[in-house]
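Peer 1: show me how the following folds:
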Amino acid sequence: MKHTSYVGLDLDAQGGMTHIGKIIRDGWLFGFIPETETGTGWTHTQIQMLYEKVFAAWEPYAHIPSRLPPELKEKYLRIQEDALKRARENGWDPELSDDD
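Peer 2: Predicted coordinates for the structure are as follows:
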């Protein structure tokens, strides 16, 4: 079996607008990892462990950003705006293609 690791948020496909990219950014949001951590070299197990923490952290807010308390909502919006800007600068197109 081939062992693969995550390339990191900066080199992620679609400018980081992937499921793993969202997990990393939500890890930043809830303070599980520092905003400097991109997940470069992480294994599937490490990503899964972060996902489980992030999922549990979202549960009190029904996984809806508008239900976050003001300080988390502000942080969430900042993180997302920065991510969208970087993704677009790296060629990400939010339009779905026929393959999506």
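
Peer 1: CA atoms for contacts and neighbours, from now on please.
Peer 2: OK.

Peer 1: so which helix or strand takes in residue 33?
Peer 2: For residue 33, there is no helix or strand it lies in under DSSP states H and E.

Peer 1: now stretch 91-99, how far from the centre of its chain.
Peer 2: 18 Å (CA atoms, centre = their mean, to the nearest Å).

Peer 1: try stretch 51-67
Peer 2: Using CA atoms, centre = their mean, the offset of stretch 51-67 from its chain centre is 13 Å.

Peer 1: ok, and what's touching it?
Peer 2: Residues outside stretch 51-67 that contact it (CA atoms under 8 Å, 6 or more residues apart in numbering) are 23, 26-27, 30, 32, 68, 73, 76.

Peer 1: which one of those sits closest to residue 8?
Peer 2: Taking CA to CA as the measure, residue 23 is the one of the contacts of stretch 51-67 closest to residue 8, at 11.7 Å.

Peer 1: another sequence for comparison is provided below:
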Amino acid sequence: MEKEMSQKTYVGLENDINGGMTPTGTLIRDAWVFGLLPESQTCKGWNAGQIQALYDKVSKAWEPYGHLVSLLPPELREKHQQIYDAAVEYARKNGWDPELDILDEENR
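Peer 2: Next up is the predicted model:
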């Protein structure tokens, strides 16, 4: 059983639940914003260690901006907007309903 868990890999942003509107999906898109990954990289097949290493890099990249989009320089803010607008459109086309996420939060 332990071996099975250690061999689990990420399904890739394009195959993630909710059209990729998940914490891992956000991590990948943020890596795109900061140029840590090419926008073609969906992290399909990545293991937990690779995802964690990416998380560490992305978190460090956000630090100078207090993890706030509003504090990004204009070119990064624009790139963030483009990436996330496309992500929301893709997710909605693939059945994601943000209202259900809000309801889930309220029921916890």
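
Peer 1: just to revisit the earlier point, TSV for the contacts of stretch 51-67 of structure 1, including distance to residue 10 of structure 1?
Peer 2: Shown next, in TSV, are the contacts of stretch 51-67 of structure 1 (distance: CA to CA, whole Å):
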residue	distance to residue 10 of structure 1
23	14
26	15
27	15
30	20
32	19
68	26
73	23
76	18
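
Peer 1: these, buried ones only, as a ChimeraX selection?
Peer 2: Buried residues within those, by 16 or more other CA atoms under 10 Å, are selected in ChimeraX with:
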select :23,26,27,30,68,76
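
Peer 1: in strands, which of the contacts of stretch 51-67 of structure 1 appear?
Peer 2: Judged by DSSP state E, strands contain none of those.

Peer 1: and the longest helix for structure 1?
Peer 2: helix 70-89 (DSSP state H).

Peer 1: so which bit of structure 2 is that one matched to?
Peer 2: Per the alignment by TM-score structural alignment, helix 70-89 of structure 1 matches residues 74-93 in structure 2.

Peer 1: one more: stretch 18-29 of structure 1?
Peer 2: Residue span in structure 2 matched to stretch 18-29 of structure 1, by TM-score structural alignment: 22-33.

Peer 1: any chance you could list what contacts that stretch?
Peer 2: With contact meaning CA under 8 Å, 6+ apart, stretch 22-33 of structure 2 is reached by 13, 16, 20, 37-39, 42-43, 51, 54-55, 58, 76, 79-80, 83-84.

Peer 1: weed out the non-buried ones from those residues.
Peer 2: 13, 16, 20, 37, 42-43, 51, 54-55, 58, 80, 83-84.

Peer 1: which one of the residues you listed is nearest to residue 96 of structure 2?
Peer 2: Nearest member of these to residue 96 of structure 2, counting by CA to CA, is residue 20, at 8.8 Å.

Peer 1: hang on, the closest one packs against residue 11?
Peer 2: No: the criterion here is CA atoms under 8 Å, and residue 20 of structure 2 misses it with residue 11 at 10.2 Å.

Peer 1: what's the local residue count around residue 5 of structure 1?
Peer 2: 15 (other CA atoms under 10 Å).

Peer 1: and it, what's its match in structure 2?
Peer 2: Counting by TM-score structural alignment, residue 5 of structure 1 corresponds to residue 9 in structure 2.
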